[in-house]
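In: only geometry, no sequence info:
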């Protein structure tokens, strides 16, 4: 059963964007890693703003495409954790954990437009 409605998914997206923008400072990341995180945050912000759901502003990207883009990002983050950042003991768990979290959100989100705004079972 898909527990996360599109409305809740949008809220999670904006919380994730704030987390991504504050992470480099909070975790004292190296400059090159911080650049990757800022680029990721900006990409997620653009995706969230242009997606066609209650949290989107311009509503040009269908929800189903949003799902596939976030799935690719989450898998890419997990791959990057064990390839690009395999020797960085602080960055590897950050990207792996974030990728796993993102994948869980994607798996449990109901991407049907009819649930956007409905308050069952979660928002």
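Out: Now that the structure is in, tell me what you want to look at. What you see is a predicted model; the values in this text were computed from it and never measured.

In: okay, CA-based contacts and neighbour counts for the rest of this
Out: Fine.

In: show me the contacts for the residue nearest in space to the middle of the chain.
Out: Central residue of the chain (Cα atoms, centre = their mean): residue 102, 5.2 Å from the mean position. For residue 102, the contacting residues are 70, 71, 74, by Cα atoms under 8 Å, 6 or more residues apart in numbering.

In: residues contacting the second one?
Out: Contact partners of residue 71, counting by Cα under 8 Å, 6+ apart, are 102, 103, 106.

In: Distance check, residue 55 against residue 21.
Out: Remark: distance between residue 55 and residue 21 (Cα to Cα, to the nearest Å) = 19 Å.

In: more crowded one of those two?
Out: Legend: neighbour count by other Cα atoms under 10 Å for residue 55 and residue 21, higher for residue 55 (21 against 17).

In: dropping in the other structure now:
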């Protein structure tokens, strides 16, 4: 069941950017984990801004492709902290945010245009 509209997904994308930006300070992410959070905030913001959906600005990237990117990124974020040996706080953050991205992706209607 696809219960998240493109507009709702856009709001969730912007919330995700804020979470990535705030995580180093709020959770104490340092080193690679902190730098990665800032990089992912910038990448997620850029992708959201160029996506062709109601909250996108440039509307260059089809929303369906946006969805495929998130289908890859979510699971990678769940596995990444193990591969990079993150501490408990960083590991927990990346696992949770990865799972949230997967769940949002499963619940989003990427075929809807409005």
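Out: Noted; the coordinates are in hand. All figures in this text were calculated on a predicted structure; none of them were measured in a lab.

In: The residue lying closest to residue 108 of the first structure once chain neighbours are set aside: neighbour count?
Out: Nearest non-adjacent residue to residue 108 of the first structure, counting by Cα to Cα, 6 or more residues apart in numbering: residue 2, 4.8 Å away. Counted by other Cα under 10 Å, the residues lying close to residue 2 of the first structure total 13.

In: thought residue 2 of the first structure was touching residue 106?
Out: No: checked against Cα atoms under 8 Å, the pair residue 2 of the first structure and residue 106 is beyond contact range at 9.7 Å.

In: follow-up on the earlier one: output the contacts of residue 102 of the first structure as JSON lines; include the columns distance to residue 113 of the first structure.
Out: Listed next are the contacts of residue 102 of the first structure as JSON lines, based on distance: Cα to Cα, whole Å:
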{"residue": "70", "distance to residue 113 of the first structure": "17"}
{"residue": "71", "distance to residue 113 of the first structure": "18"}
{"residue": "74", "distance to residue 113 of the first structure": "22"}
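
In: closest to residue 60 of the first structure among those?
Out: Nearest to residue 60 of the first structure out of these is residue 70 (Cα to Cα; 15.9 Å).

In: superposed on the second structure, where does the strand or helix carrying that closest one end up, distance-wise?
Out: According to DSSP states H and E, residue 70 of the first structure maps onto helix 63-82. By mean Cα distance after the TM-score superposition for the first structure, the fitted helix 63-82 of the first structure averages 0.9 Å away from its aligned residues in the second structure.

In: Next, count neighbours for the closest residue to residue 73 of the first structure other than its chain neighbours.
Out: Closest residue to residue 73 of the first structure apart from its sequence neighbours, by Cα to Cα, 6+ apart: residue 99 at 7.6 Å. Residues near residue 99 of the first structure, counting by other Cα under 10 Å, number 24.

In: Residue 99 of the first structure contacts residue 74, doesn't it?
Out: Yes: Residue 99 of the first structure lies in contact with residue 74 (Cα under 8 Å); the separation is 4.3 Å.

In: if we can go back for a sec, in three-state terms, label the residue nearest to residue 108 of the first structure for me.
Out: coil (DSSP: H, G, I helix; E, B strand; the rest coil).

In: Check the spacing between residue 106 of the second structure and residue 114 of the second structure real quick.
Out: 18 Å.

In: Neighbour count for these two, which is higher?
Out: residue 106 (17 against 10).

In: ok, the more buried one touching residue 2?
Out: Yes: using Cα under 8 Å, residue 106 of the second structure is in contact with residue 2, at 7.2 Å.
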